[in-house]
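Colleague: structure for the following, please:
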Amino acid sequence: MSTLFPRLFFFLFALPLLADSASPTINDDVLGLIVFKADLIDPYSKLASWNEDDESPCNWVGVKCDPTSNRVAELALDGFDLSGKIGRGLLQLQSLRSLTLSRNNFSGSLISDLLRLDSLRSVDLSLNSLSGSIPDGFFSQCRYLRFLSLAKNSLSGQLPSNIGSCSTLASLNFSSNQFSGSLPGGIWYLNALRSLDLSYNFLTGEIPTGISHMFNLRLVSLRGNRLSGSLPQDFGDCFLLTSVDVSLNLLSGNLPISLRRLSACSYLGLGSNSISGQLPGWIAEMKSLQLLDLSKNQFSGQIASSIGDLQALEELNLSENRFEGSLPESIVNCKSLLFADFSRNLLTGSFPTWAFKLGMKRFIVSENKLSGSIQIPVTNSSSLAQIDLSSNFFSGNIPSEISSIHSLLFMNLSKNIISGSIPSSLGKLKSIEVIDLSWNQLNGSIPPDIGGAVSLKELTLKGNSLSGAIPNNIGNCASLNSLDLSENNLTGSIPPTIADITSLQNVDFSLNSLTGELPKQLGDLPHLLSFNISHNNFSGELPAGNFFNTISPSSLTDNPDLCGAAVNRSCPSVLPKPIVLNPNASSSIPSNPALPTDNLHHKRIIFSLSVLIAISAAAIIALGIITITILNFRVQASSPPLVATPPPSDYYLSQSPTTDADSGKLVMFSGDDQEFSAGAHALLHKDCELGRGGFGAVYKTILKNGHPVAIKKLMVSSLVKSQDEFDREVKKMGKLQHPNLVSLEGYYWTTSLQLLIYEYVAGGSLHKHLHENLLPTSLTWKERFDIILGTAKSLAYLHHHGVVHYNLKSSNILLDGSGRPKVGDYGLARLLPMLDRYVLSSKIQSALGYMAPEFACRTVKITEKCDVYGFGVLVLEIATGRKPVEYMEDDVVVLSDLVKAALDEDRVEDCMDEKLCGKFPIEEFVSVIKLGLICTSQVPSSRPDMAEVVNILDLIRCYQGSPEGQLN
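Modeller: Okay, the predicted model is just below:
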């Protein structure tokens, strides 16, 4: 290194001359890369092989050279965790063809003359933190560039008018930035362009005409901007277009008829605009369509029957429009159809039998005016996973043939006028997870066979005329987390088997005629959040412990014979009869003249011996207890104390050696490995418990050096990987370091006990701050926004490192002493041998309301978009102060539906947490809840990435509005 600084000093001043040199030397590549490295922060020393004393950089990591010239041809440093700025040293690489710096944390602005390198063909700077506007002249120097991606950065300003200068470009991706202003008309002169992605920016104005010049264009995405006006009439003149996505804009007008010429187009996304008119019959001429999304627009009229000619169609979304008339029978010809959503329209007519004839996975027609009975073909071979017929006028019985759909995961028939009894055949649906039959006219009893639905998580039978008792077999539904049988005519008592369903979170038996005492075992349910038994005839004492210690009195009203502190009614004392030993044995035995006197004497002898034996045994036990107590007292008096504070509030991790087979090794990532005995079980004391989750309980303890930590005891030993895989995965998790993540500090393994050691965060969970009034003052809007932004950054960091959280909820977000959010419980799914959605659903996704809808469908891939959905719910929860799902006496309130309705009706003030104090910009609040609603889109592809969310939140805070827009 002694020669490095003079060489760098010379090179920095000579760089402009060297860049223009006609005969560069091989050393120029070495010096150029060393200068480039000097501007970087390399926390993991991944560029350690870059040595300035080498004659050539061709053996350096990330560098590839042209075998003919021995000059650097490729620089690929994607995902190297580098930060700093992209320096001008790159300009010395005169033979560079490909530059890939994606998935790092580079900041600062773009190099203004980066594209002047004649040999450059591909530049990928995506997924970084670059900012500022694109420099003037950036595109005017473009020579032979074919690929350019600046996606997922923080670039801003307008798109340069000379963008059309890069006439050789085949792919241009500026998505997920903060570009504003209108689309420059010159963009349509990129004649070689095959792919254009400007999605998720802040572009405004109308889409300019001229796209017909781009005769090579295959893909165009303008999704998630603020573009207005109509689609240009020449949009369909790009005959080779295979994908068009202009959804999530402000577009209006009718569909241009030129779209009929896009016979090669497989993806047409126009959702979430204000496009109107009818669905034209010529849509069938787009014969290659696989996805057609016209949702959330203002289309009207009947659905054209020609839609049945789209035989390649896999996904059809016409929801939230004004379509009327019946569903065309011709759809039965769409043999490839997997997903169909017609919800929230004005459709009439009968149930379409083709729904069970196709190989569809999801069929949704909720909130229409369909009527008649539900007919299922006897020879049904349907593979449906989700069917939602709610909020229509369907009548008749629930067909028993529905049990033949073994793939069914989600069934919602609520808010219809269906009558008759619940078919016992529903118990044959072994995979079903959600059954909602609420608000119908069902009668009869709940069939005991319902216990056969062993995967059931939600059962809602509210608002019917069901009678009889709650079947004991319902205890076989071990995965249930929500059970609502309210507003029926049920009688009898609550079966004790309900207490066997340890996953239960929400139970509602209100407004029935149930009687008897509550099973005491209900107090042992670990995850119970609500238990409503109001307006029944229950009696006796409430269960003790856990949830029932703080149960709301409103959940118990109108049960006059209930007693306990929660109903402010003391329970009568019941004392056992005292046992009196009468020395007069003869009088203690009833007179019976038929009993011989010898026999009476024999009984008196036996009774006397029994009493003597009992008394002697009691005396021996008492003597033993006294002896052991004295010995323990002497041992404790002669031994030094093991802990600084008395148990059970904290425990040290012992360093005592042991030969126990269950002993293990405590591995701390700081390098300080401590041995401790199998007595580690003693650490996990009930009084130290901080909380419980799907993977296990969390306890607070103190290391022997005085450092407080939180210990999670894993309760999935049967699912956890082998020790080697466990060690490898946990060490990967330990490398995840972010200011908004709870740090994993170490772990412990034995065959019977696995512990994860986390940093201790003292501020409590976000759930408690929002819903349990822990603090004298509520969270301010600034604090809430910071929590939302910090959580978004942590998720973006996790996704950047390939980790999906899967279990995002307010109870898994902790606040430190300064109010900074720290996300916990991440990465635990990596400890399982496979990412099975049903294991994840039962072990992780336990919080009702946060689970993304794709968990209900086998065929939809579980991705980072699941976290985005949970984050969207969390945003609404933080902003409004309301829980994701709230159970009222006569209704269930879903937060996302509540917020959307308030926005649609211009009642945004109704969404605000009444505990919010101080002034804050109303525009910021509205923008945040709109972002939350976008994140909770039912279709995963409609949700933004978390990196995009962070960019949007930063922009929302930058443009928070004028003081006049603030609310008190």
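Colleague: please count neighbours and contacts with C-alpha atoms only from this point.
Modeller: Noted.
Colleague: from Ala469, how far off is Pro448?
Modeller: Distance, Pro448 to Ala469, by C-alpha to C-alpha, to the nearest Å: 10 Å.
Colleague: what does Ser493 give?
Modeller: 7 Å.
Colleague: more neighbours, Pro448 and Ala469?
Modeller: Neighbours were counted for Pro448 and for Ala469 using other C-alpha atoms under 10 Å; Ala469 has more, 19 against 15.
Colleague: so that one touches Ser445, yeah?
Modeller: Yes: counting by C-alpha atoms under 8 Å, Ser445 is a contact partner of Ala469 at 7.1 Å.
Colleague: measure stretch 453-460 end to end?
Modeller: Start-to-end, stretch 453-460 (C-alpha to C-alpha) is 14 Å.
Colleague: another sequence for comparison is provided below:
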Amino acid sequence: MKITMTMEVSLHLQLVLFLSWILMVSLQPHCCISTSDVSLQLNDDVLGLIVFKSGLYDPSSSLASWNEDDNAPCSWNYVQCNPINNRVSHLSLEGLNLSGKISRGLEKLQSLQYLSLACNNFTGIISPNLSLIKSLRTLNLSRNGFSGRIPDGFISNIPSMAFIDFSENSISGPIPDTMFQNCASLRVFTLARNLLEGPVPSTLFTCKFLWDLNLSNNHLSGYPEFINGIWSLTRLRTLDLSHNEFSGFVPGGISAIHNLKELQLLGNHFSGTLPIDIGLCPHLSRLDFSDNSFTGALPDSLQRLTFVTFFGLSNNMFIGDFPQWIGNMSSLEYLDFSDNEFTGTLPVSLGDLKLLKYLSLADNKLTGEVPSTLIYCTVLSEVRLRGNKFNGSIPKGLFGFMLEEIDLSENDFTGKLPSEMGLLSSLRHLNLSSNNIRSTLPQDLGYFQSLSVLDLRKNAFYGSIPEDLCESNNLSILQLDSNSFTGSIPEEIGNCSSLYLLSLSHNNLNGSIPRDLSRLNKLKILNLEDNELSGQIPPDLGRLPTGGIFQNLDQSALQENLGICSPLLKGPCTMNVEKPLFLDPNVYNNPIGHSNSLPHRSSGLATFQHKRFRFLSVSAIVAMCGVVLIVIGVVVISLLNVSARRRLAVVENSFESTCSSSQKSGAPPMGKLVMLDSKSSKDWVHNAESLLSKATEIGKGVFGTVYKTSLGGEGGILAIKMVASNIIRYQEDFDKEVRILGQARHLNLMTLQGYYWTPEMQLLISDYASNGSLHSQLHERLASTAPLSWAKRFKIAVGTARGLAHLHHTFRPPIIHYNMKPSNILLDENYNPRISDFGLAKLLTKLDKHTISSRFQSALGYVAPELACQSVRINEKCDVYGYGVMILELITGKRPVEYGDDDVVILCDDVRVLLEQGNVLDCVDPYMCEYPEEEVLPVLKLGLVCTSQIPSSRPSMADVVQILQVIRTPVPQRMDMY
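Modeller: Sure, this is the predicted structure:
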């Protein structure tokens, strides 16, 4: 075999050498060949590309269609020919993971106008032979590994060159002086993110028709004379000199570049004031002077720039009052004046920046109150006012729906937290530290489903720490130090599975350290000092994994807690209990093998023991009390469950019984009917017997019974769901939750029209689907009803995916269905799927998390396997799993779990086995007589991918939608052209 392989390699080398020799011969003057010989010209192109290919490594065989036996390369992948002369005009090899060097061959393509090798792994120098292609207009070598210097005279040898992009390589040395000697055609020139150094040659200023110049992220240098030359390029639209070593003053004259749209000078050593005529460039949309040494006040001419969307001045030495004219820049989306010396107050005209998304004024010397007009910036996502001297209350209304990051730290804010904080479902970062805010924490912090950082240090917060603080599974930093919090540390903090830093020091917390902290596997920093904590350090904390907190825990983390005793603390321990439990100091020194020693832990974490006493110790008393309390708790919970079940039965009949008794007494029941579209409510009296009777019942589910009815003047046939539990006590809270769900409007979602409220009963009102559920169409179909065709099934698969994608990707935090199955996919008169019951799981968890979890477990076969672990929180991947099961059910017509005489058949496993055996089409629903295999097979495979046991291996619903679109309508391969 080795001999055979050697022979193959030898033959390949001989072929390459032979072709190279032919190429070199062919590059000589053709004194005997007519230039009109099209056949020979085409062979020249084939020969050049084959020689070029021979020097490449193509791991994905992307160039497999390049065959030296072909008469012309025009049908090859990534090649495009001029239809007039059939010569190669475009060669685009972007992102094919090719590697190697640019060898001889390409110069043979004498009609080539467009060449892109971007986003590959090419190395070596930029071949000077490319300048032999006189017809070349576009050359893109960006995002590779080219090194060395730019060849001399590169552009001057190609007079037609219009576009050059060498960005994101490792090209070094200076830019050649001769590079721009013949650049009349040059329009775009980019050398960004290389290793170039030295001054920019003055010949660049002869490129009078240059539009875009990007020299950013190099080590280039220069002085004001260079900038003067740049101002002479009057046709420039974008200029990016950022992150270089340019220095000196920036002279005036910029107004000569009348069409300039982007000017980026950030990250250099420029100094002095800004050019006073900068505001005379009327088309400017992006200005960034950050990270320099500019000084002085801002030129008043800047207020003329009404089209600027990005304005960055951070980390300079600008002085003077904050510009009162800032509201004139009405197109601003990004404003960063941080780390300067601005003084004065903020103008009310800030509220005129209706498009503003990012505002940073941190680390200045601004004073006064933040103007209330800021609430009119309704699309703000980040506000950073850290390190100023702002005072007064935090403006009401500042906490808008779109905010993702708020940093008001190190100011003099006072007052209480705004009540609308609970609306910030998209908030990721909240820092109010080092102020004088005196307030309790909102009890609805659990709504912050995206919250990652919460820093409230050094204020005057009081009261208890909310139990639902960790409803967000994303919280990684929680800092509540130096406040006046009281009460115990909530056990629910153990639900913060992403917590990295937990600091509760310098408060008035009491009680013991919760054992549930041991579930924080990512915790690295723990600060509990200076509280009133007592009792035992939970032994389970010592079981945190290697690298956990106890490898680095020192005395400062626990000191000044009078009731805790540990060898980590210096000095005597003052106890609040008679015989406290403590950390055994000898456990670290017991020799391995000693009869009383514990097993050695390689992780080096602290090991905990109970101290033994001859007589009945406090530990024994505590243990017995704990057992008694557990028994009492079990009994109480059991009684409550029995009472709850009885209450549910009463609720289901309460409307009828109340109505009957009310009619007898002459006072019919009255509740609030709220229709979301009308944004109004009214008192409503209705005959419950006709509304919620067995005759109008159309189904039951996890969340309650569904009825088909009409609300008279409120419009046509509707579906009314009587919710299975009294889930929320107050109508205001219920209204808030329902309105969030009511915002989910999509063709493939069942629209929530309104609700009916009384303290005893809640009804949800939605559209009615005339063709029932997908479950009934698949498994309860009447013999007289035609089975679903493939066209309808595919339509259902795509529509359901779009509906879920809308829930997952449009809302922040995403709306999770959690109970994704065919009975919750309803079909309208045109068999468009409409997903129902989305988001209701969040409502029911307000009442009873354990009950709702057990109810969902009844959805056998649809529940993602990771939910078997109670500590795992639901996310979008759980819905993807249920969707994947639905796809398999849709195609096979089988239930997700079927019971035979001797075994149980799991649909996912059954389809996967058939696929491995090559017989997967055997599982297709036999009632679906005709179907295209080229569509059914990839959809089946998609279902298996969605039901992967590993959540991270499942695609997002947005990806699923795109995959389904490609399956139905394959996209032809396209080539990008300049």
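Colleague: distance of the corresponding residue of the first structure for Gly344 of the second structure from Cys935 of the first structure?
Modeller: Taking TM-score structural alignment for the superposition, Gly344 of the second structure sits opposite Gly325 in the first structure. For Gly325 of the first structure, the distance to Cys935 of the first structure equals 32 Å [C-alpha to C-alpha].
Colleague: which one of those two has more residues nearby?
Modeller: With neighbours defined as other C-alpha under 10 Å, Gly325 of the first structure and Cys935 compare such that Cys935 has more, 27 against 15.
Colleague: which residue in the second structure aligns with Asn177 of the first structure?
Modeller: Residue mapping for Asn177 of the first structure onto the second structure gives Asn194, with TM-score structural alignment as the criterion.
Colleague: so what's the residue count around the nearest residue to its match once chain neighbours are set aside?
Modeller: What sits nearest to Asn194 of the second structure in space, not counting adjacent residues and going by C-alpha to C-alpha, 6 or more residues apart in numbering, is Ser170, at 5.0 Å. Ser170 of the second structure: 20 surrounding residues under other C-alpha under 10 Å.
Colleague: Ser170 of the second structure touches Phe146, doesn't it?
Modeller: Yes: between Ser170 of the second structure and Phe146 a contact is recorded at 5.7 Å, counting by C-alpha under 8 Å.
Colleague: Trp282 of the first structure - that's part of a helix, no?
Modeller: Yes: assessed with DSSP: H, G, I helix; E, B strand; the rest coil, Trp282 of the first structure lies in a helix.
Colleague: nearest residue to it other than its sequence neighbours?
Modeller: Of all residues not flanking Trp282 of the first structure in the chain, Arg260 sits nearest, at 6.1 Å (C-alpha to C-alpha, 6+ apart).
Colleague: just Asp81 of the first structure next, same as before
Modeller: Asn104 (5.0 Å).
Colleague: counterpart of the one you found over in the second structure?
Modeller: Under the alignment by TM-score structural alignment, Asn104 of the first structure pairs with Asn120 in the second structure.
Colleague: list the contacts for its match?
Modeller: Shown in contact with Asn120 of the second structure (C-alpha atoms under 8 Å, 6 or more residues apart in numbering): Glu94, Gly95, Leu96, Asn97, Leu98, Ser99, Arg143, Asn144.
Colleague: what is the neighbour count of the fifth one?
Modeller: To tie it back to what came earlier, the one meant is Leu98 of the second structure. 24.
Colleague: list the contacts for it?
Modeller: Contacts for Leu98 of the second structure (C-alpha under 8 Å, 6+ apart) come out as Leu56, Tyr57, Asp58, Pro59, Asn120, Asn121, Phe122.
Colleague: list the ones among these that the first structure also has?
Modeller: Comparing the contacts of Leu98 of the second structure with the first structure on both residues aligned by TM-score structural alignment, their matches' C-alpha atoms under 8 Å, the contacts found in both are Leu56, Tyr57, Asp58, Pro59, Asn120, Asn121, Phe122.
Colleague: in those, find the pair that's most separated.
Modeller: Pairwise distances across these peak at 13.2 Å for Pro59 and Phe122 (criterion: C-alpha to C-alpha).
Colleague: which of the two has more residues huddled nearby?
Modeller: The neighbour count for Pro59 of the second structure versus Phe122, taken as other C-alpha under 10 Å, is higher for Phe122 (25 against 11).
Colleague: quick check: closest non-adjacent residue to the more buried one.
Modeller: Nearest residue to Phe122 of the second structure in three dimensions, chain neighbours excluded: Ser99, at 4.6 Å (C-alpha to C-alpha, 6+ apart).
Colleague: how much space between the one you found and Ser10 of the second structure?
Modeller: Per C-alpha to C-alpha, Ser99 of the second structure is found 22 Å from Ser10 of the second structure.
Colleague: more neighbours, the two?
Modeller: More crowded of Ser99 of the second structure and Ser10, by other C-alpha under 10 Å: Ser99, with 17 against 12.
Colleague: what does that one align to in the first structure?
Modeller: So, by TM-score structural alignment, Ser99 of the second structure is matched to Ser83.
Colleague: wait, doesn't its match sit right on Arg103?
Modeller: No: counting by C-alpha under 8 Å, no contact exists between Ser83 of the first structure and Arg103, whose distance comes to 10.2 Å.
Colleague: wait, what's in contact with Leu374 of the second structure?
Modeller: Counting by C-alpha under 8 Å, 6+ apart, Leu374 of the second structure touches Val348, Leu350, Gly351, Leu398.
Colleague: that one maps to what in the first structure?
Modeller: When the first structure is aligned by TM-score structural alignment, Leu374 of the second structure is paired with Ala355.
Colleague: mind listing what the equivalent of Ser142 of the second structure over in the first structure touches?
Modeller: Aligned by TM-score structural alignment, Ser142 of the second structure pairs with Ser126 of the first structure. Going by C-alpha under 8 Å, 6+ apart, Ser126 of the first structure touches Leu101, Ser102, Arg103, Ser149, Leu150, Ala151, Lys152, Asn153.
Colleague: again, only this time at 6 Å
Modeller: Residues near Ser126 of the first structure by C-alpha atoms under 6 Å, 6 or more residues apart in numbering: Ser102, Ser149, Leu150, Ala151, Lys152.
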